[in-house]
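Trainee: A structural model of the following input is requested.
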Amino acid sequence: MDTGTHLVMGITISGLTFADPTVAASTATATAVIAGVMLGSQAPDIDTVLKLRNNAVYIRHHRGITHSIPAVFIWPTLITLVLLLLLPDANVLHLWLWTFFAVALHVFVDIFNAYGTQALRPFTKKWIALGIINTFDPIIFGLNVIAIMIWAFGADPVITMSILYGTLVIYYIIRTWLHHAVKQAVQNTIPDVKDIYLSPTRYFFQYRVAANSDTHHYVARAYGRSITLLDKFKIEPLPEEELFEVAIQDENLRSFLSFSPIYRFEIRKIKNNLTEVRLIDLRYRSNNRYPFVAVAQVDEHLKVVNSYTGWIFSEEKLRSKLG
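Mentor: Here you go, the predicted model:
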């Protein structure tokens, strides 16, 4: 989920902690637990700072090790140790458990996005991306904000947040059912479809669709069970020529390949005796463009002279990024 949603969920979890008698009975414990929950709800996304280095590193590692199984235990331990220095009278066990809950919930809800996480590291680096909830879901965000406002006006936080999270469980069940219904509709629409990747949008019934058959890539839009085909590309085998092998060893293209499960490629000659290799993710079609790409420009000496990966919404912007 986005940072704003994790923030408001941290606040609503804070209200839920008062269901714990140990938290409710101690000011020191309550203060530490609320601080731990707020920090824990944001801690896994500390790897966002990688974007300051470059997009390749960010794409390859964001939601990676910081969302892994060991990290789910390490984050609450570190946060608990720091908070105990400031609030030594807080109950250690309850502080750790509630902080652990906040961290684990952060990772859990991220799995439901199309972006996903490497939540099963160190056992596998596979991206777990269910594609059921958009990275920013206005209903989830709105329900959390409403619950916070009701609490602010004096309502019992435990009752308020219990209703909130009960409602969210039902909402996730409904979205999961809708996801499977859309997937079934895609299977009924596209012949011999094998792999289907759904990317939910901010609109409840609308999905982006990318799929493979044995011979073609398909791109479509779904509105409920209504599927509209937008693009169809013949699947071409990856070139075995040396130029292509050089290009895909570039850091930007390797990051793209580690993240994108369905893409096509283009190779073309451009000015200054350069050859451009472009990888195009098919999951995010928007305004007749595929904005998530990786590009490498290779010279006649088989050396990559320019490369980039990330979200690009115009050719002018891409040229600017490539220098």
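
Trainee: hey, let's count contacts and neighbours off CA atoms from now on
Mentor: Will do.

Trainee: could I get the full set of strands for the stretch 201-323 of the chain?
Mentor: 206-212, 216-223, 226-234, 263-270, 274-281, 292-298, 304-311 (DSSP state E, counting those that start in this stretch).

Trainee: those strands into a markdown table, with extra columns for mean neighbour count?
Mentor: Below are those laid out as a markdown table (neighbours: other Cα atoms under 10 Å):
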| stretch | mean neighbour count |
| --- | --- |
| strand 206-212 | 23 |
| strand 216-223 | 20 |
| strand 226-234 | 14 |
| strand 263-270 | 14 |
| strand 274-281 | 22 |
| strand 292-298 | 25 |
| strand 304-311 | 20 |
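
Trainee: how about those in JSON lines, adding distance to Ala35?
Mentor: Below are the strands of the stretch 201-323 of the chain laid out as JSON lines (distance: least, Cα to Cα, whole Å):
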{"stretch": "strand 206-212", "distance to Ala35": "37"}
{"stretch": "strand 216-223", "distance to Ala35": "41"}
{"stretch": "strand 226-234", "distance to Ala35": "46"}
{"stretch": "strand 263-270", "distance to Ala35": "42"}
{"stretch": "strand 274-281", "distance to Ala35": "39"}
{"stretch": "strand 292-298", "distance to Ala35": "37"}
{"stretch": "strand 304-311", "distance to Ala35": "34"}
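
Trainee: which of those sits closest to Tyr197?
Mentor: strand 206-212 (5.2 Å; Cα to Cα).

Trainee: helices or strands up against that closest one?
Mentor: strand 195-200, strand 216-223 (3 or more Cα pairs under 8 Å, 6 or more residues apart in numbering; DSSP states H and E).

Trainee: tell me the angle of it relative to strand 195-200?
Mentor: 160 degrees (axes from the mean of the first three to the mean of the last three Cα atoms, to 10 degrees).

Trainee: to compare against the first, here's the next sequence to fold:
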Amino acid sequence: MDTGSHLLFGVTLAGLAMADPAVAAHPELQHAVLAATLLGSHAPDFDSVMRLRGPSAYIRHHRGLTHSLPAPLAWAPLLGFPIAWLCGAGEWSWTVVLWTLFAVCFHIVLDLFNAYGVQCLRPITRKWLHLDALPLFDPYLFAGHAAAALLWLSSYPHAVLVFMLVYALTAVYLAWRLAVNRVVLRKLAAHYGMDEANVTMLPTLLGASWQYVADLGDEYATGYFKGGRVDEAAQLPKAKPESLEEPAKATMAAAGVRAFHHFSERVHVKVQEVVDGYLVTWSDVRFWHQRGMPFSAAVTLDRNLNVLSEQIGWNKKSWQPPFV
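Mentor: From the prediction side, this is the model:
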């Protein structure tokens, strides 16, 4: 999810920790747990430092190793023990480590619910896993947790009970969103007469409708599912290796294109002839929006099919859909 939401959940996890009598009774431990849950809620995204190596490296590594299966077990002591010591809560170091572990795990679980996905089962598999049930920013989760945090800051005497209720409702909400996703997925698969694995979906911000992509074999069908009805918007040809044009083949060794294929699942390629050569654009159809595909790798070639420039990433503002 977005950074603001992760940090907010770090605050509310610290509030939930007040249910532990030891945390409630010792201010130094409260400070340590708050620092640990804030840092733990953001720790998996420390891989953003890969931006310094360029967009291709960032695409390859973001939500990869730092979100992997052993990552929480590394982040928890790495952050928890120093924080406990710095806050004078060394006596309760393992308590701080435990809440750090909760924060890191909650971050990874929420990212798994997003359509972008995570490599959370590394080193067992490098496959990108995504449940496609939540947008990058979920207004309902944010509002609920923000309300609980504000009550805590305003010294509401029963804030701990509010945090317990909010996290119980969060678990129910996540289960409900996943269940709705499965129902819609089955309906879309039945509509096209295909296996569910051939359909991917994107939730809209408010959750009232879903964007989808269905793999038809030689083409992708894109559209919306809303009000129980399938509304197909367009069909796009697949980028199949045996049917690629020569300019497209010439871009396959480019760093940006290799990073793109490392991550993308539903691929469309467009070759355009320009004044001095060609523009080849590889797009991930999963993230289409209003006939556009904002996640892409674009490569400029000369007439001799030599790479002149390349660009990879999102061609949209962070607040614009799709929210991944």
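
Trainee: related to what we said a few turns ago, now the helices and strands packed on strand 206-212 of structure 1 in CSV, with distance to Phe136 of structure 1?
Mentor: CSV is the format used below for those (distance: least, Cα to Cα, whole Å):
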stretch, distance to Phe136 of structure 1
strand 195-200, 10
strand 216-223, 18
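
Trainee: chain center to stretch 96-108 of structure 1, what's the gap?
Mentor: Chain-centre distance of stretch 96-108 of structure 1: 17 Å, with Cα atoms, centre = their mean, to the nearest Å.

Trainee: gap between Gly142 of structure 1 and Val293 of structure 1?
Mentor: 32 Å (Cα to Cα, to the nearest Å).

Trainee: of the helices and strands packed on strand 206-212 of structure 1, which approaches Ile34 of structure 1 most closely?
Mentor: strand 195-200 (32.0 Å).

Trainee: which stretch of structure 2 lines up against the closest one?
Mentor: On the basis of TM-score structural alignment, strand 195-200 of structure 1 is assigned to residues 198-203 in structure 2.

Trainee: and that stretch, how far out from the chain middle?
Mentor: On Cα atoms, centre = their mean, the centre of stretch 198-203 of structure 2 falls 14 Å from the chain's centre.

Trainee: again with stretch 215-235 of structure 2
Mentor: On the basis of Cα atoms, centre = their mean, stretch 215-235 of structure 2 sits 23 Å off its chain's mean C-alpha point.

Trainee: with stretch 192-201 of structure 1 instead?
Mentor: Distance of stretch 192-201 of structure 1 from its chain centroid, counting by Cα atoms, centre = their mean, is 16 Å.

Trainee: stretch 59-73 of structure 2 too?
Mentor: 12 Å.

Trainee: flag every buried residue along that stretch.
Mentor: Going by neighbour count (16 or more other Cα atoms under 10 Å), the buried part of stretch 59-73 of structure 2 is 59-69, 71-73.

Trainee: among these, which lie within helices?
Mentor: Members of the buried residues of stretch 59-73 of structure 2 lying in helices (criterion: DSSP state H): Ile59, Arg60, His61, Ala71, Pro72, Leu73.

Trainee: can you point out the buried residues in stretch 185-204 of structure 1?
Mentor: For stretch 185-204 of structure 1, by 16+ other Cα under 10 Å, it's Ala185, Val186, Gln187, Ile190, Val193, Ile196, Tyr197, Leu198, Ser199, Pro200, Thr201, Phe204.

Trainee: which among the buried residues of stretch 59-73 of structure 2 gets closest to Gln235 of structure 2?
Mentor: Checking these one by one against Gln235 of structure 2 (Cα to Cα), the nearest turns out to be Ile59, at 26.6 Å.

Trainee: separation between that closest one and Arg258 of structure 2?
Mentor: Distance, Ile59 of structure 2 to Arg258 of structure 2, by Cα to Cα: 10 Å.

Trainee: returning to what we had before: and the buried residues of stretch 185-204 of structure 1, which two are furthest apart?
Mentor: Using Cα to Cα, the pair of the buried residues of stretch 185-204 of structure 1 lying farthest apart is Val193 and Phe204, separated by 24.3 Å.

Trainee: quick revisit: which one of the helices and strands packed on strand 206-212 of structure 1 lies closest to Asn288 of structure 1?
Mentor: Comparing those by Cα to Cα, strand 216-223 comes nearest, at 10.9 Å.

Trainee: which other residues reach the closest one?
Mentor: The contact list for strand 216-223 of structure 1, computed with Cα atoms under 8 Å, 6 or more residues apart in numbering, reads 182, 205-212, 227-235, 282-283, 285.

Trainee: okay, it sits on what stretch of structure 2?
Mentor: Under TM-score structural alignment, the match for strand 216-223 of structure 1 is residues 219-226.

Trainee: average offset of that stretch relative to structure 1?
Mentor: In the superposition with structure 1, the average deviation recorded for stretch 219-226 of structure 2 is 1.1 Å (mean Cα distance after the TM-score superposition for structure 1).

Trainee: what residues are up against Asn144 of structure 1?
Mentor: So Asn144 of structure 1 contacts Val8, Met9, Thr12, Leu164 (Cα under 8 Å, 6+ apart).
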